[in-house]
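Asks: I'll drop the sequence and a predicted model, then ask my questions.
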Amino acid sequence: MVRVTVWNEYRHERESETVAEVYPDGIHAVIAEFLEDAGHEVETATLDEGPEHGLTEEVLAETDVLTWWGHAAHDEVSDAVVERVQERVLEGMGLIVLHSGHYSKIFKTLMGTTCSLKWREAAETERLWTVEPSHPIADGIGEYIELPETEMYGERFDIPAPDTLVFNSWFEGGEVFRSGCCYRRGNGKVFYFRPGHETYPIYRNEDVQQVLINAVDWAAPGDGPTPDFGNADPIEDIDTDDERTVH
């Protein structure tokens, strides 16, 4: 069982009737439900949940994997909270960044780039090709996932080259896009997954749900040793009194 916090901006669902029809209780509620059904311990947090956006030190300390969906209010996220999330990722917490979360402060901080891209909203077909079928995130997924109506994201996507590219998208209009990108930052794992525009029921698609369930398992911290940085005592006996001449 992985302890997951599902974070959502939760603005569109409250301000747009079109979005509310698709996600009446919020995108975070849908994601939380299928992650709970997969056996994980899930909590949710939203942008307007206090000055810390529901991501207090206590919440993050009890979080193994954080999922992040944001779109219209990236600039409203507190810099202090972003720094706190970054520290937890470097310590080992997993982070799954969804769709327009590519422009979030936390993703841009971890990537060190603008994370800019091309986009078009035209309800076009997307085909996500599984280009790394042996990766754990692709477990149970076929050769491709086809989504009949999506928002297009296109290259150039200004991100560092992924450690592993699991999915690559093709769109009806002709563009391609790196849609499933894995990274390691410090002791933590980061996965960016493109599908998820708020006006389409992307998170109700069973294949998309399976990808995110797999991603939570992959991003969860392992049981390896905690790295020890700084001045270190020797593992073996050494002669610390040996006089050495420095040239």
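Replies: That came in fine, so what should we check first? Source: prediction; values computed, not measured. Residues are numbered from 1 along each chain as shown.
Asks: C-alpha only now, for contacts and for neighbours.
Replies: Will do.
Asks: Do a quick rundown of the helices in this protein.
Replies: For the chain, the helices defined by DSSP state H occupy 12-15, 17-22, 27-37, 57-61, 79-91, 105-111, 206-219.
Asks: Ok, which of those comes nearest N168?
Replies: Closest of the helices of the chain to N168 is helix 206-219, at 13.5 Å (criterion: CA to CA).
Asks: what comes up buried for that closest one?
Replies: By neighbour count with 16 or more other CA atoms under 10 Å, helix 206-219 contains the buried residues 207-219.
Asks: What is it packed up against?
Replies: helix 27-37, strand 94-98, strand 188-193 (3 or more CA pairs under 8 Å, 6 or more residues apart in numbering; DSSP states H and E).
Asks: of all these, which lies closest to P234?
Replies: Judging the helices and strands packed on helix 206-219 by CA to CA, what sits closest to P234 is strand 188-193, at 26.9 Å.
Asks: Need the contact partners of that closest one.
Replies: With CA atoms under 8 Å, 6 or more residues apart in numbering as the test, strand 188-193 has contacts from 88-99, 102, 179-184, 215, 219-221.
Asks: Contact partners for the residue nearest to the spatial centre of the chain?
Replies: Per CA atoms, centre = their mean, the C-alpha nearest to the average position across the chain is that of I96, at 1.7 Å. By CA under 8 Å, 6+ apart, the residues touching I96 are 65-68, 190-193, 215-216, 219.
Asks: picking up where we left off before, can you put the helices of the chain in a markdown table and add distance to Y200?
Replies: Conversion of the helices of the chain to a markdown table gives the following (distance: least, CA to CA, whole Å):
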| stretch | distance to Y200 |
| --- | --- |
| helix 12-15 | 12 |
| helix 17-22 | 7 |
| helix 27-37 | 11 |
| helix 57-61 | 30 |
| helix 79-91 | 28 |
| helix 105-111 | 23 |
| helix 206-219 | 13 |
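Asks: To D48, which of the ones you listed lies closest?
Replies: Smallest distance to D48 across those (CA to CA): 11.7 Å, for helix 12-15.
Asks: what helices or strands is the closest one leaning on?
Replies: Checked by 3+ CA pairs under 8 Å, 6+ apart, helix 12-15 has helix 17-22 packed alongside it.
Asks: ok, and for the helix it packs on, which residues are buried?
Replies: 19-20, 22.
Asks: contacting residues around that helix?
Replies: 12-14, 26, 198-201.
Asks: Please tell me which one of those residues counts the most neighbours.
Replies: E198 (24 neighbours; other CA atoms under 10 Å).
Asks: Spatially nearest residue to that residue, not counting backbone neighbours?
Replies: Setting aside the residues directly before and after it, E198 is nearest to V19 in space (CA to CA, 6 or more residues apart in numbering), at 6.0 Å.
Asks: Can you give me the buried ones in the lengthiest strand in the chain?
Replies: Assignment by DSSP state E gives strand 118-130 as the longest strand of the chain. Neighbour-count burial for strand 118-130, counted by 16+ other CA under 10 Å, picks out 125-130.
Asks: Against that first model, consider the following:
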Amino acid sequence: MTIRVTVFGENVHEQTNRVVAEIYPQGMHGCIAATLNANGMDASTVTLQQPDHGLTAEKLAATDVLIWWGHAAHGAVQDAVVDRVCDAVWGGMGMIFLHSAHFSKPFKRLMGSPCNLTWREAGERERLWVTSRNHPIASDLPEHFELEHEEMYGEPFGVPEPLETVFISWFQGGEVFRSGLTYKRGAGNVFYFRPGHETYPTYHDANVQRVICNAVRWAHNPAARIADPNDAPNTPVQQALEPIVEHGPRLHHDGDKGLR
């Protein structure tokens, strides 16, 4: 079964920043989708500028895993679309948040926390250490890999305790950060992956591409989607229930000896 992936790209920096446009001529979303398609998946893209940001009910129903990249326009994402996305995750759609999507409306909704962190944009070296070597998302990766230039994210990271921490990053300035976190929300698998600042060619890196492909396979839930995860069905009783009888110690009358 081919995994159907939708890549949401904010598509703002690509239109306003010449450096970003040169690194990602098809947009960051286009670069990520091309990697997934080259690895046997069925990936398509949607952007903020489309009606409903491209994330209609029909599109989400046909999406096994949704990847989200956002940064400059978190506030422009329609709340109705956020509701729709989160309901799909609760119902079983996989979800992957990349880089500054930690502050996106869907991620904050699913985490139920501020999702804040410290940051510094200085083009520093980032070394990502695999902290869970047997995790499927870390499959075929070395014990660590490096990105020559990235934006620094530092702890504390205001998110709930994850199911598992797959990666921890170290930066040249000395900071560390939990860079790969897994969660379960309803029937949906959720993964946050830190790298991906727009002015660096992070999504062209082979190890980053491998992480994203592995994460899609991990996040995919092949079970049928729960139609309405908010529905708690009431099943009426069809016949009278038998009364519950409490059985305590039995007293036996033994003639003149009385009860015993």
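Replies: That came through, no problem. On a predicted model such as this, the values are computed, not experimentally measured, just so you know.
Asks: Just the buried residues of the contacts of I96 of structure 1.
Replies: Buried by 16+ other CA under 10 Å: 65-68, 190-193, 215-216, 219, out of the contacts of I96 of structure 1.
Asks: coming back round to it: rebuild the buried residues of helix 206-219 of structure 1 as JSON lines, extending it with distance to V30 of structure 1.
Replies: Listed next are these as JSON lines, based on distance: CA to CA, whole Å:
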{"residue": "D207", "distance to V30 of structure 1": "14"}
{"residue": "V208", "distance to V30 of structure 1": "12"}
{"residue": "Q209", "distance to V30 of structure 1": "10"}
{"residue": "Q210", "distance to V30 of structure 1": "13"}
{"residue": "V211", "distance to V30 of structure 1": "14"}
{"residue": "L212", "distance to V30 of structure 1": "12"}
{"residue": "I213", "distance to V30 of structure 1": "13"}
{"residue": "N214", "distance to V30 of structure 1": "16"}
{"residue": "A215", "distance to V30 of structure 1": "16"}
{"residue": "V216", "distance to V30 of structure 1": "15"}
{"residue": "D217", "distance to V30 of structure 1": "18"}
{"residue": "W218", "distance to V30 of structure 1": "20"}
{"residue": "A219", "distance to V30 of structure 1": "20"}
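Asks: Out of these, the closest to F107 of structure 1 would be?
Replies: A219 (15.2 Å).
Asks: That closest one against G94, yeah?
Replies: Yes: under the criterion of CA atoms under 8 Å, A219 of structure 1 makes contact with G94 at 4.6 Å.
Asks: joint contacts of those two?
Replies: 65, 188-190.
Asks: sorry, back to before: and T113 of structure 1, which of the helices and strands packed on helix 206-219 of structure 1 is closest to it?
Replies: Closest among those, using CA to CA: strand 188-193, at 14.2 Å.
Asks: To what extent does that closest one diverge from structure 2 after superposition?
Replies: Strand 188-193 of structure 1, aligned to structure 2 and superposed, deviates on average by 0.2 Å (mean CA distance after the TM-score superposition for structure 1).
Asks: Give me the distance between that strand and the centre of its chain.
Replies: With CA atoms, centre = their mean, to the nearest Å as the basis, strand 188-193 of structure 1 stands 5 Å off its chain's centre.
Asks: swap in stretch 5-15 of structure 1?
Replies: Relative to the centre of its chain, stretch 5-15 of structure 1 is centred 15 Å away, using CA atoms, centre = their mean.
Asks: Show me which positions of it end up buried.
Replies: Neighbour-count burial for stretch 5-15 of structure 1 [16+ other CA under 10 Å]: 5-13.
Asks: Also stretch 107-116 of structure 1?
Replies: So for stretch 107-116 of structure 1, counting by 16+ other CA under 10 Å, buried means 107-108, 111, 115-116.
Asks: wait, which of those residues is closest to F34 of structure 1?
Replies: The closest of the buried residues of stretch 107-116 of structure 1, once distances to F34 of structure 1 are taken by CA to CA, is F107, at 23.9 Å.
Asks: What's the separation between that closest one and N214 of structure 1?
Replies: Look at F107 of structure 1 and N214 of structure 1: by CA to CA, to the nearest Å, they are 20 Å apart.
Asks: Tell me the one of the shared contacts of A219 and G94 of structure 1 nearest T46 of structure 1?
Replies: V65 (15.5 Å).
Asks: give the contact list for the closest one.
Replies: 2-5, 93-96, 216, 219-220.
Asks: Need the counterpart of it in structure 2.
Replies: The alignment partner of V65 of structure 1 in structure 2, by TM-score structural alignment, is V65.
Asks: how close does its match get to R109 of structure 2?
Replies: Look at V65 of structure 2 and R109 of structure 2: by CA to CA, they are 18 Å apart.
Asks: now T199 of structure 2
Replies: T199 of structure 2 sits 27 Å away from R109 of structure 2, going by CA to CA.
Asks: ok, now A76 of structure 2?
Replies: From A76 of structure 2 to R109 of structure 2 the distance is 15 Å (CA to CA).
Asks: Likewise for A57 of structure 2?
Replies: A57 of structure 2 is 18 Å from R109 of structure 2, by CA to CA.
Asks: swap in R4 of structure 2?
Replies: In terms of CA to CA, R4 of structure 2 sits 24 Å off from R109 of structure 2.
Asks: From start to finish, how long is stretch 140-159 of structure 1 in a straight line?
Replies: Start-to-end span of stretch 140-159 of structure 1 (CA to CA) is 27 Å.
Asks: who's in contact with that stretch?
Replies: Contacts for stretch 140-159 of structure 1 (CA under 8 Å, 6+ apart): 111, 113-130, 133, 171, 175-178, 194-197, 200, 202, 207-208, 210-211.
Asks: Return the set of buried residues in that stretch.
Replies: Buried, per 16+ other CA under 10 Å, within stretch 140-159 of structure 1: 141, 144-147, 149-154, 157, 159.
Asks: what do you get for stretch 42-60 of structure 2?
Replies: Here stretch 42-60 of structure 2 shows 42-48, 53-55, 60 as buried, counting by 16+ other CA under 10 Å.
Asks: Alright, calling it a day.
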